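Peer 1: Below are the sequence and a predicted model for it; my questions follow.
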Amino acid sequence: MSQIGHLTLKEIEEQPRVIQKTIENSQIFDEIAEKINKLKPELIVLTGSGSSFNAGFASLYMLNQVAGIPTWVVHSSEFPYIIEPILKEKRHLLISISQSGESPGTVAAAKFAESRNISSIAVTAHPESPLAKTCSMVLPLITGEELSVMATKTYMAQIAALIRLAITMGNFNSDIESSYLKELLNSLKNVPTEITKMMTPLKTTIKEMSPCYRFAKHAFILGSGPDYATAMEAALKLKEGARITAEAYSAPEFRHGPITLADEYTMILGIIPHSTSTRFNSVNSLLEVVKQRHTSILGITPEQDLPYEFLIKMPHLHEELSPLINIVPCQILVHDIAKNKGYDPDNPKLLTKVVSEE
């Protein structure tokens, strides 16, 4: 029993090094950003499946705000129906995300782009994979082999790489101050240190609270802005590893129907931004309403004094970088709940590392 989940936990602990290694080669990011600038795409489309889609969603905010190019993300399974009809040569750019570089739908999307002379970037940990060989550019993830079926460090590397690329692309955006880009880049480079500092206290705190969720069957994960993507990834991990039926919502959307399901039998995980954020009141006021339904609330937040049953204190970073920090306690929580239930998060039921059919 003590050995189940050891691969997942080990790979969670490796994430600071993975981020550092993935973003440290400035030359790769400079070269790709320069090529994108020469292309001058009117639209960037990100595509992927599962955690790779969620990583694309988390990066979407930075690409729109800092790179200044309209960007959207779509599941690779929906790519043929939503994106193929509108992709145009020299006007659009495709970024295909797959840790293995073998996901059929993601590879198919890249092949379609190449067949139409549309530039494409492979974001993958395997530079010799079918995806990498198909795309005209490769953004490598320096992760080492990920042995747990549940993606943790590869998810983190995907976000780090795409955010690093967005910051570099910002150098070509006249609307963005160079001092702001420098500040963002320094903050990104500091993320591994922040995760390392919080890792041991996090594991201790979550080990104490996780038994309270052993019998949880239903959960809602609420976030906003970039942390809506964090909520999506946390919900996926709760389903995969802990076998909890979990749904993610942008916090304001939760009021439009799903809030009626919040009761004393429901686990609520709220990702609450710093009080200086424009999103703070939206998320916090919702959780205060939900609390009146006697729902168990776990808050992940840089705020110290919020009146919820459980709080996990997080560092205060740029909002755009928060997905790199806030997913870590969610990963550890899933690992611990799974072990408490006797499930092995390294090998979730019916799952494989690479989905070979879609």
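Peer 2: Now that the structure is in, tell me what you want to look at.
Peer 1: switch to C-alpha atoms for all contacts and neighbour counts from now on
Peer 2: OK.
Peer 1: show me the residues around the residue most central in space within the chain that make contact.
Peer 2: What sits nearest the mean C-alpha location of the chain, by Cα atoms, centre = their mean, is Ala55, with 3.8 Å. Shown in contact with Ala55 (Cα atoms under 8 Å, 6 or more residues apart in numbering): Tyr155, Met156, Gln158, Ile159, Ala229.
Peer 1: Remind me which helix or strand the last one belongs to.
Peer 2: Going back to what we said before, that points to Ala229. helix 226-242 (DSSP states H and E).
Peer 1: The second one too?
Peer 2: Of the helices and strands defined by DSSP H and E, Met156 is found in helix 153-169.
Peer 1: Following element in sequence after that helix, please.
Peer 2: helix 178-209.
Peer 1: ok so, going back, tell me how far the helix holding Ala229 is from the chain's mean position?
Peer 2: 8 Å (Cα atoms, centre = their mean, to the nearest Å).
Peer 1: show me where this structure has helices.
Peer 2: 6-13, 15-23, 26-39, 51-62, 79-82, 104-115, 130-134, 153-169, 178-209, 226-242, 251-254, 280-291, 322-341 (DSSP state H).
Peer 1: Adding distance to Glu89 as columns, could you present these in CSV?
Peer 2: Below are these laid out as CSV (distance: least, Cα to Cα, whole Å):
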stretch, distance to Glu89
helix 6-13, 40
helix 15-23, 30
helix 26-39, 10
helix 51-62, 22
helix 79-82, 16
helix 104-115, 9
helix 130-134, 16
helix 153-169, 21
helix 178-209, 30
helix 226-242, 30
helix 251-254, 36
helix 280-291, 41
helix 322-341, 32
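Peer 1: putting a second one here so we can go through both:
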Amino acid sequence: MNTPDLFDPLMLQEARQTPQVLERQQRENAEAVTRLATALRERRPPYAVTVARGSSDHACTVLKYALETQLALPVASLGPSVHTLYGARLDLRGALVIAVSQSGASPDVVENVQMAREGGAITVALVNVEDSDLARAAEFTLPLRCGEERAVAATKSYLASLTAFLPVIAALTDDQALQDALTGLPDKLTQTLELESSASDLAERYRFAENLLVLARGLHFGVAQEAALKLKETCGIHAEAYSAAEFSHGPKRLLAEGLPLLGFASADAARSATEQAYRDLVISGADLRTIGPAPASSLITPQTGHALTDPVASALAFYLFAGHLALHKGLNPDAPPLLSKVTKTR
């Protein structure tokens, strides 16, 4: 479905490519998934560490919940500068180290993967550019299969980062429901794209917002983090993400200043607690709208058949929302001031 606006940004065009990207990812990554699953069965890491920046780090938040809930594998986020700036060589022997990057070009991520591999970790790169430094540094690679991504605001590469490791989890847990959900996910995302007009309508009510708080719990929290980043990046809105559980521990004070809320509403084990938190906020006078597979959402996304795949549809629906919000504000989401496609840090 095309936007009714005369200008159709690359951000939205690339987001609409996601169903084809994920179908290709599943088809072309089958051999790599089998190799990695076999290695993890044989070497059984005691814990996992993720290495990423920006949108890729937000994908790692979702992956953290996936690994912890499905494999009971504790996951920590590694601060790249601990090694690259402070010179520490962490003891990661036997750990599963997962690095996520669209470009695979950021030196700090690459150097941390090299350090981890030299120290005896199982290193895995989720990367779009298959001949990148990061792909060469890691022992295993799960390509994102996005093709070229030209928009400064990553969309399809973030969504592909959410799914790339899920077939490995399905293989390790013999989870047929997850495998079936992955197989059907491209069709569910095609259904999500049919919500573009509704996403634009929801975005219209935020066109004058200068600040926005984004809430979620559990598997959707990494989507909330990504949403806050994209609102800054494409719409110039000062947005911050909070756990719906933590919001009442101080940040709720901001409601007195009239700040609007955007919540992600899941249909998984976090649903009941999240819905209660949102009800309490509305009673407190909060201006709250929600996106997600929960039936009462303002923008209801398709349920995909598994808790691990539902956030993908929610994130895609949000990208439609954000792209149209930028257009409603008279902005070009493909040309955010001061930003470029690839940022290299040390």
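Peer 2: Everything's here; your move. What you are looking at is a predicted structure, and each value in this text was computed from that prediction instead of being measured.
Peer 1: Please report how far the counterpart of the residue nearest to the centre of structure 1 in structure 2 lies from Phe221 of structure 2.
Peer 2: In structure 2, the residue paired with Ala55 of structure 1 is Ala59, using TM-score structural alignment. As defined by Cα to Cα, to the nearest Å, Ala59 of structure 2 lies at a distance of 10 Å from Phe221 of structure 2.
Peer 1: mind listing what the counterpart of His6 of structure 1 in structure 2 touches?
Peer 2: In structure 2, the residue paired with His6 of structure 1 is Pro9, using TM-score structural alignment. If you count contacts by Cα under 8 Å, 6+ apart, Pro9 of structure 2 has them with Gly323, Asn332, Pro333, Asp334.
Peer 1: Please point out which of the residues you listed structure 1 shares.
Peer 2: Retained in structure 1 by both residues aligned by TM-score structural alignment, their matches' Cα atoms under 8 Å are the following of the contacts of Pro9 of structure 2: Asp334.
Peer 1: show me the contacts for Pro46 of structure 2.
Peer 2: Residues near Pro46 of structure 2 by Cα under 8 Å, 6+ apart: Leu73, Pro74, Gly94, Ala95, Leu96.
Peer 1: Next: Ile163 of structure 1.
Peer 2: Counting by Cα under 8 Å, 6+ apart, Ile163 of structure 1 has contacts Ser59, Met62, Leu63.
Peer 1: Pick out whichever of these sits closest to Ala108 of structure 1.
Peer 2: Ser59 (21.8 Å; Cα to Cα).
Peer 1: Hmm, Arg164 and the closest one touching each other?
Peer 2: No: applying Cα atoms under 8 Å, one finds Ser59 of structure 1 not in contact with Arg164, separated by 9.6 Å.
Peer 1: ok, and the most crowded of the contacts of Ile163 of structure 1?
Peer 2: Ser59 (29 neighbours; other Cα atoms under 10 Å).
Peer 1: do you know how far that residue is from Lys207 of structure 1?
Peer 2: For Ser59 of structure 1, the distance to Lys207 of structure 1 - Cα to Cα - is 30 Å.
Peer 1: And Ala113 of structure 1, by the same measure?
Peer 2: 46 Å.
Peer 1: quick one, which of the two is more surrounded?
Peer 2: Just comparing Ala113 of structure 1 and Lys207: by other Cα under 10 Å the higher neighbour count belongs to Ala113, 24 against 16.
Peer 1: got the contact list for the alignment partner in structure 2 of the more buried one?
Peer 2: Structural alignment (TM-score structural alignment) places Ala113 of structure 1 against Ala116 in structure 2. Neighbouring residues of Ala116 of structure 2 by Cα under 8 Å, 6+ apart: Leu90, Asp91, Leu92, Arg93, Val97, Ile122, Thr123.
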